[in-house]
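Quick one, what's the 3D model for this:
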Amino acid sequence: ITKFSNDLEILKNMYFTNMTLLMHLIIKILFVSISLFILDWQIAIITIFLLTMPLYIPKLVEKKLINAQNEYLSSIESNLNNISDWFTKFELIKMFSIEQKISTFFDRSNNNVYNAALKDKKMNNITNLLSALMSYFSHIIILLIAIYFVYKGVFTVGSFVVAVGMIDQLSYPIISISSSYQGLISVKEIASRINNDILEFKNRNINRERMLLKESITLKNLNFKYESQKELLTNLNFKFEKGKKYLIRGESGSGKTTLIDLLLNYQNANSGEIYYDDTLVNNINPFQFVTVIRQDTALLDDTIKNNITLYSEEYSNDDIVNVLNIVNLHKFANEENLNLNVGENGAKVSGGEGKRICIARALLRNSDILIFDEPLANLDKHNVDIIEDILLSLKDKTLIVVSHTFTESKLKEFDKILNI
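Next comes the predicted model:
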């Protein structure tokens, strides 16, 4: 968000505006310089040499200019993160009456942005001041030399007047070039980041083709731990075979979700390997095989249809109605209700309905492997029963369910249970 709301605006003001001004100034400098050479080559060389001295100032403090600009942008990003976090936890803040504390944090975060902006402005203004002082000093020396040439008879008084006018015409553009060049230097890294993170994104080779699992996902001697924590997974060997149902159980913090992240190549194991058939997980895009449904309901502020198809045009309304019936959402399973809006974060549907819309989305995608990470969390008994029955009724899918609350009487319907 900061890249779009702030970085691009800074790039527009500091880079493109300065680039246009720079071209204008260079053309003017070339024109006046040529005229000055025609008048007298000696005074022309001296003038160009001395008046260009201020251009070296921004280069000498380039690192400080870049650091000040980056510090300012980082403070804005941090401030935006904080504000977003406080708004999403608004109920918690009110409930525990910590408004005053958060207000203090808010002031501190704003002050950090203010101080970083002030530091950035100071750095730019000091550089401008030094460049201007050097330019004025150079200008005075050139005038003294021109006066000396008149005294020695090298110059006529008329030539002196013309030369002074030309020198004045060169002085301002060169000072302005220094300021423009300074602006270009300060946003160099911003331009690079925007180019790499946004503009080049469309050129990345993203393979969206869905693939089939031929035999199994195999875990071999898998070990994993987070920094400064005890081992979560130790020498884990397991095989998820094609077309079978698996339940992963374990206490909170035992590593169930971490295992899923390893299967998706979000994390690298400390040692051991994960194979999709005969291919290491590091060498593939797991989403070619897998669809994941997480604990949190992921719904866009859009229609039921768009939330299920995610804007793909390869599915007909009949396909969507069919999956809605499979997940027991019969009241939405008609063309009129497909266009109902679910609201922000699914506010216009119940928790159980939102969860089942996500399951319908996964079923419609028709991936070979379905992973459900705590699908029963925060649901009442009625919805738990419905979703458990939906999962266990799935055919011809490799099903991996992460849950520590699955109904005991239904556990026998899983082919294997992996206890973490």
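
going forward, measure contacts between C-alpha atoms and count neighbours the same way
Fine.

Could you check how far the residue nearest in space to the middle of the chain is from residue 3?
Centroid-nearest residue in the chain, with C-alpha atoms, centre = their mean: residue 197, separated by 7.0 Å. Noted for residue 197: a distance of 9 Å to residue 3, by C-alpha to C-alpha, to the nearest Å.

ditto for residue 262
Residue 262 sits 30 Å away from residue 3, going by C-alpha to C-alpha.

cool, residue 196 as well?
Taking C-alpha to C-alpha, one finds residue 196 at 12 Å from residue 3.

Compare these two (neighbour count), which wins?
Neighbours were counted for residue 196 and for residue 3 using other C-alpha atoms under 10 Å; residue 3 has more, 17 against 11.

Please work out how many residues are found near the nearest residue to the more buried one once chain neighbours are set aside.
Spatial nearest neighbour of residue 3, excluding adjacent residues (C-alpha to C-alpha, 6 or more residues apart in numbering): residue 194 at 7.2 Å. Neighbourhood size, residue 194 [other C-alpha under 10 Å]: 17.

Please verify my assumption that residue 194 contacts residue 2.
No. Using C-alpha atoms under 8 Å as the test, residue 194 is too far from residue 2 to be in contact (10.9 Å).

Go ahead and name everything in contact with stretch 378-388.
Outside of stretch 378-388, the residues within contact range by C-alpha atoms under 8 Å, 6 or more residues apart in numbering are 327-328, 351-352, 356, 375-376, 406.

Do a quick rundown of the helices in the stretch 51-200 of the chain.
Taking DSSP state H, counting those that start in this stretch, the helices of the stretch 51-200 of the chain run over residues 56-60, 62-88, 90-95, 99-152, 157-186, 188-194.

Now show me the structure for the sequence below, then we'll compare the two:
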Amino acid sequence: MKQAVRQHKLLLTVTLLFSIITSAAGVLIALVLQKVIDAALQGDLGLFREILLLSLVYLLLLGVFGFIYSLSSKALIRNLTISLRERVFRGVFRQNAEAFSASNTADYLSALTNDIKLLEDHYIQPMLQVLQNIVVFAASLVVLLYLSPLVTAILVGCMVLMFAIPSLFGKALQTKQSAVSSQMSIFTSRLKDLLSGYEVIKSYAMGRYAEQTFKEENHRAANIRFAADRMFALNESVSHTLAILTQFAVVFIAAYLIITGNLSAGSLVALVQLSGGFVGPVLVIMENLPKIQGIKPVLERIDLLAEVNNEPITEGLTPVFNNSLEARNLQFKYTQGKPVIKDISLSLEKGKKYALVGPSGCGKSTLVKLLTGYYDSFDGIIELDGTDLKRLDREQLQQMVSTIHQNVYMFDSDIRHNICLHEEFPDEMLDRALQTSGIHKFLQHTPNGLLSPVGENGLQLSGGQRQRIAVARALIRNKPLLVLDEGTSAIDMQTAYEIESRLLKLEELTLITITHNMNEELLGLYDQIIYMEDGIIAEMGSLKELLERGDKFRSFYTLEKEEVPAAG
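I've put the predicted structure just below:
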């Protein structure tokens, strides 16, 4: 939050300056009223006209300054919320993969929407109101002392009472506000889960369950917010009662002073006006201070998510891949649980093709993610052309690798954007990617060709069409290392065979394919098959060598081949 404020310190300074001017000028209206009433009671028409003229000029300036303050404060709130969202978003995306995966994406959504809104409503706006009303309070105190020290002393005594009682609500409000933020994060998570599972809910007739689940979460979130609102209501009602009591005291004491001849009628009006300007600011401060205190847990959460921005991004060495990618004694486990990768050592040569096979859950995808720099908290050594992966520039390393995932994510845009991903490519490169991936076969049936929308996460496309777009997305970039993570599993066998065989013929391309497809002809084209079991490399070699060896791979290969017809 502090960095966001420093980023807009000039606008903050302007806002505070005009806040002081308008607040102090508003208080001085009481003295204008005093002069007008005293002039009227004295029957001094000349003085009355003079005060009227000065009042018109005064009100005009007050209106101009008030407009500048209002505009600058709104601009400040806008800029701060923009900065906070950008800092949180950058912080989230600068996390490594493990840290990002440790939280539900709904938590990030809640932070960027609900929590930022809470900060705006319960921190930024209240803070500006508190600062403005401190000026009003100080100016009112000076004028009150000028008019009547006795009334001022009584008002100050009442103020102490007004501050003492509602301050008891501060800790309770902080607890309630923290509960609201936590529950809204849970609510967002549940809502995202239900909306993302729409097809499953429909397929298994879970509509009533979904409605009931949403109803319960909706009521729970609303009730927790209402519990916080009840505490705010109690705080506000006590504050208002004490404020009215204070104003009553001022009126009766001032009336007594007029009766005894120690105060003029104009001064009475000024004192009543100032008591509102004295009590009102205290009332606003008392209502807002618990909000500011209560929002601290949310503010800490926002700062925690954004704190990655405070760490300078260190530029590593430029990665070079001319010879090999090697791993030695590689071990890895997720935050909780047993090791997923256990003491693996292997060497992948540039330009060669590798098939990574093995039972589900044996660590194939994790191994590839480690080799390509996706995870960095591992034991052992990974080197690219003899340079430790941890010393390389992470962004440049990622730009050397293209990955075709099994579960393809589509951005809610058109086909072209989902292939190019905000980059520009020559038409011939795009055409080549369309032909190789097989997109050209269905493109002619779309309403607007490459500009046809794909819908949310490719909802308007079939699974095979989404997979082809993912293949084109990887091929168009012509990276030296390509990972095919079950990347053709949703395509018909003939197209999948065509795509994979074309990739295998690209001499400069280093290909790592994670596959369950035991097509003998395709597997025979790979330079080496890496067979994994339970986080270790059980066997390595060409298809011919592994089959002749007749060990673990052969058993797996035979079993998979037997299950293919049944699966079909």
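
in stretch 208-219 of the first structure, what's buried?
213, 216-219 (16 or more other C-alpha atoms under 10 Å).

Keep only those of these that are in helices.
Of those, none are assigned to helices by DSSP state H.

List just the nearest of those to residue 121 of the first structure.
residue 219 (55.1 Å; C-alpha to C-alpha).

What's the match for that closest one in the second structure?
Using TM-score structural alignment, the equivalent of residue 219 of the first structure in the second structure is residue 327.

Tell me the secondary structure of the residue nearest to that match when sequence neighbours are not counted, please.
Sequence neighbours aside, residue 382 is the residue nearest to residue 327 of the second structure in space, at 4.4 Å (criterion: C-alpha to C-alpha, 6+ apart). Using DSSP: H, G, I helix; E, B strand; the rest coil as the criterion, the local structure at residue 382 of the second structure reads strand.

What's the match for residue 382 of the second structure in the first structure?
By TM-score structural alignment, residue 382 of the second structure lines up with residue 274 in the first structure.

ok, its match - contacts?
By C-alpha under 8 Å, 6+ apart, the contact list for residue 274 of the first structure reads 217-220, 222, 263, 280-281.

Distance to residue 184 of the first structure added to those, as CSV?
Formatted as CSV, these follow (distance: C-alpha to C-alpha, whole Å):
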residue, distance to residue 184 of the first structure
217, 51
218, 52
219, 51
220, 52
222, 49
263, 44
280, 45
281, 43
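
Nearest to residue 204 of the first structure, out of the residues you listed: which one, please.
The closest of those to residue 204 of the first structure turns out to be residue 281 (C-alpha to C-alpha; 19.5 Å).

State the distance from that closest one to residue 37 of the first structure.
68 Å.

Looking only at neighbour counts, state which of those two leads.
For residue 281 of the first structure versus residue 37, neighbours defined as other C-alpha under 10 Å are more numerous around residue 281 (20 against 13).

who touches the nearest residue to residue 189 of the first structure once chain neighbours are set aside in this structure?
In this structure, residue 189 of the first structure finds its nearest non-sequential neighbour in residue 66, 7.4 Å apart by C-alpha to C-alpha, 6+ apart. By C-alpha under 8 Å, 6+ apart, the residues touching residue 66 of the first structure are 185-189.

Using JSON lines, please lay out the residues you listed together with distance to residue 296 of the first structure.
Shown next, in JSON lines, are the contacts of residue 66 of the first structure (distance: C-alpha to C-alpha, whole Å):
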{"residue": "185", "distance to residue 296 of the first structure": "44"}
{"residue": "186", "distance to residue 296 of the first structure": "41"}
{"residue": "187", "distance to residue 296 of the first structure": "39"}
{"residue": "188", "distance to residue 296 of the first structure": "39"}
{"residue": "189", "distance to residue 296 of the first structure": "36"}
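
Going by neighbour count, which of the residues you listed are buried?
Buried subset of those (neighbour count, 16+ other C-alpha under 10 Å): 185-187.

Now do the contacts for the equivalent of residue 93 of the first structure over in the second structure.
Residue 93 of the first structure maps onto residue 201 in the second structure, with residues paired by TM-score structural alignment. Neighbouring residues of residue 201 of the second structure by C-alpha under 8 Å, 6+ apart: 207, 210.

Wasn't residue 412 of the first structure part of a strand?
No. Assigned with three-state DSSP, residue 412 of the first structure falls outside any strand and is helix.

The second structure: which residue goes with that one?
Match for residue 412 of the first structure (TM-score structural alignment): residue 524.

same question, residue 2 of the first structure
Matched to the second structure by TM-score structural alignment, residue 2 of the first structure sits across from residue 110.

ok, its match - how many residues close by?
Neighbours around residue 110 of the second structure, by other C-alpha under 10 Å: 21.

what's near enough to touch the closest residue in space to it that isn't next to it in sequence?
Leaving out its chain neighbours, the residue that sits closest to residue 110 of the second structure by C-alpha to C-alpha, 6+ apart is residue 185, at 5.2 Å. Residue 185 of the second structure makes contacts with 106-107, 110-111, 114, as judged by C-alpha under 8 Å, 6+ apart.

Which of the residues you listed are still contacts in the first structure?
When those are mapped onto the first structure and checked using both residues aligned by TM-score structural alignment, their matches' C-alpha atoms under 8 Å, the preserved contacts are residue 110.

Now the residue mapped onto residue 310 of the first structure from the second structure: closest residue in space that isn't a chain neighbour?
Aligning on TM-score structural alignment places residue 310 of the first structure opposite residue 421 in the second structure. Of all residues not flanking residue 421 of the second structure in the chain, residue 473 sits nearest, at 7.8 Å (C-alpha to C-alpha, 6+ apart).

now swap in residue 214 of the second structure and tell me
residue 191 (7.1 Å).

which one of the contacts of stretch 378-388 of the first structure sits closest to residue 250 of the first structure?
Taking C-alpha to C-alpha as the measure, residue 250 of the first structure lies nearest residue 406 of those, at 11.4 Å.

so which helix or strand takes in that closest one?
Taking DSSP states H and E as the definition, residue 406 of the first structure sits outside all helices and strands.
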